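1. Here is the input, now give the coordinates:
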Amino acid sequence: MPPIEQRTPTEQHQKLGSDNITAERVYLPRITIKYCTQCKWMLRSAYFAQELLSTFNTDLGEVALIPSTGGVFTVTMYHASDETLTTSETVLWDRKTNGGFPAEVKQLKALVRNIVDPSRSLGHTDRALRAANVPTQTQTEAGSDGKRGSVSGVSQDMESATANVHGKEKERCEECQ
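-> Predicted coordinates for the structure are as follows:
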C-alpha cells in the first residue's frame, strides 16, 4: 500500500503553463480581516476571527488575517454570487467608512449571517441587536465594472479606538494620521 501523500502549503501551489501563474485553492465563503500592524490591531483582528469561526464553524470556508499599515481595519467577505458563477466581494466593515470598529462582535456576526444564511438564528445575539434597534444590512455585489460591493447599515456613532484611551490621547503611528 503506497503512503498517503501530504503536501506542504508551498507545495500546493502548482505552476500552470510557462506563465508562472500559481493556482490556490480558496474555500468560500472567505472572510479577510485586514488590520494595521503599526496601530497594534492584531489582537482585535484575531478576536473577531475567533468569534466568527466559533459561531459559524464549517459554514465559513476560511478566515484570513492580513497585516497592513495606514490605519486600515477592513473586514471583507468573498462569496459565491447567486446570479452568476462568479465570486462576489462584499465589504462588511471598514473602520474609515463606518467610523470605527464594530462596537461589539454581535454586529459583525449579524453581517456575516445575513450573507451566509439569512434564515439562521443567532439566538441571544439577535435579541441584543433587536433591543439595540440596529438596522439590518443591505448589500450590493461587485458589478461588471469590477468595483467592490459594500454593506450599509449597522453604522452607529462610534469612537475610533485610536482616539481616546482613559482620557489620554493614544499615540498613533505615522501612517495612521
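
2. use CA for all of it now, contacts and neighbours both
-> Will do.

3. got the residue ranges for the strands in the chain?
-> Secondary structure of the chain by DSSP state E: the strands cover 14-16, 21-23, 30-36, 62-68, 73-80, 87-94, 138-140, 149-152, 164-165, 168-169.

4. Which one of those strands lies nearest to P102?
-> strand 87-94 (7.7 Å; C-alpha to C-alpha).

5. which strands and helices sit next to that closest one?
-> In terms of contacts (3 or more C-alpha pairs under 8 Å, 6 or more residues apart in numbering; DSSP states H and E), strand 87-94 is packed against strand 73-80, helix 105-116, strand 149-152.

6. For the second one, could you pull out the residues that count as buried?
-> In this case it means helix 105-116. Residues of helix 105-116 classed as buried: K106, Q107, L108, K109, A110, L111, V112, R113, N114, I115, V116 (neighbour count, 16 or more other C-alpha atoms under 10 Å).

7. quick one: contacts of that helix?
-> Surrounding helix 105-116, the residues in contact under the criterion C-alpha atoms under 8 Å, 6 or more residues apart in numbering are 29, 48, 51-52, 55, 59-60, 77, 92-93, 102, 120, 122, 125-126, 129, 137, 154.

8. compare with the first, here's sequence two:
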Amino acid sequence: MKKKLRIRYCPQCHWLLRATYVAQELLTTFEKELGGICLEPSDTAGEFAILCEDDVLFDRKTNGGFEEIKIIKQLVRDYVCPEKPLGHSDK
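-> Below you'll find the model as predicted:
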C-alpha cells in the first residue's frame, strides 16, 4: 500500500502556497511511490510540517527554518523509498 503524506501549514502565516508547491514537487518526484498528499491548515501558529502516518519527516520549528526542496525530497525518499535515486537532488 502506498504511503500518504500530510503537510500541515499555518494559514495565519499565509503558507498555503508554500505547502502546495512542496506537494507538487513531491507528487511529481514520487508519483509512483506516494498514494497522495493531504494539505491541512494548522491551528498552531507558525507550523509547517510534513508527516507520514504519525512520523514527522520535516518540522520547520524543530529544523530551525525551511529547507530547500531537494533536502525535503531526500527526507521523503529516505522514508518512503530509500532505494530511489533522485538524480541531481542527491548531490
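
9. returning to what we had before: so which of the helices and strands packed on strand 87-94 of structure 1 is nearest Q38 of structure 1?
-> Across those, the minimum distance to Q38 of structure 1, taken as C-alpha to C-alpha, is reached by strand 73-80, at 11.6 Å.

10. I'd say R60 of structure 2 and F66 touch.
-> Yes. Taking contacts as C-alpha atoms under 8 Å, R60 of structure 2 lies within contact range of F66: 5.5 Å.

11. residue contacts, the equivalent of D59 of structure 2 over in structure 1?
-> D59 of structure 2 maps onto D94 of structure 1 when the alignment is built from TM-score structural alignment. When contacts are counted by C-alpha under 8 Å, 6+ apart, D94 of structure 1 is found next to V72, F73, T74, V75, G100, F101.

12. From the structure, what's the count of residues near L16 of structure 1?
-> 10 (other C-alpha atoms under 10 Å).

13. Return the distance of the closest residue in space to it that isn't next to it in sequence relative to K106 of structure 1.
-> The shortest distance from L16 of structure 1 to any residue other than its chain neighbours is 6.3 Å, reached at T22 (C-alpha to C-alpha, 6 or more residues apart in numbering). Summarising the geometry, the distance separating T22 of structure 1 from K106 of structure 1, computed by C-alpha to C-alpha, to the nearest Å, is 37 Å.

14. I31 of structure 1 too?
-> As judged by C-alpha to C-alpha, I31 of structure 1 and K106 of structure 1 stand 16 Å apart.

15. E51 of structure 1: what's its closest spatial neighbour, skipping adjacent residues?
-> Nearest non-adjacent residue to E51 of structure 1, counting by C-alpha to C-alpha, 6+ apart: V105, 7.4 Å away.

16. for structure 2, what's the longest helix?
-> Scanning structure 2 for the helix with the most residues, using DSSP state H, yields helix 16-29.

17. Which residue, neighbours along the chain excluded, lies closest to the counterpart of K84 of structure 2 in structure 1?
-> The criterion is TM-score structural alignment: under it, K84 of structure 2 has R120 as its aligned partner in structure 1. Excluding its sequence neighbours, the residue lying closest to R120 of structure 1 (C-alpha to C-alpha, 6+ apart) is R113, at 7.0 Å.

18. Could you report the neighbour count for G149 of structure 1?
-> If you count neighbours by other C-alpha under 10 Å, G149 of structure 1 ends up with 18.

19. tally of neighbours for W15 of structure 2?
-> By the measure other C-alpha under 10 Å, the count of residues near W15 of structure 2 is 17.

20. no wait, S88 of structure 1
-> Using other C-alpha under 10 Å, S88 of structure 1 is surrounded by 21 other residues.

21. Equivalent analysis for G99 of structure 1, please.
-> The number of residues packed around G99 of structure 1, counting by other C-alpha under 10 Å, is 16.
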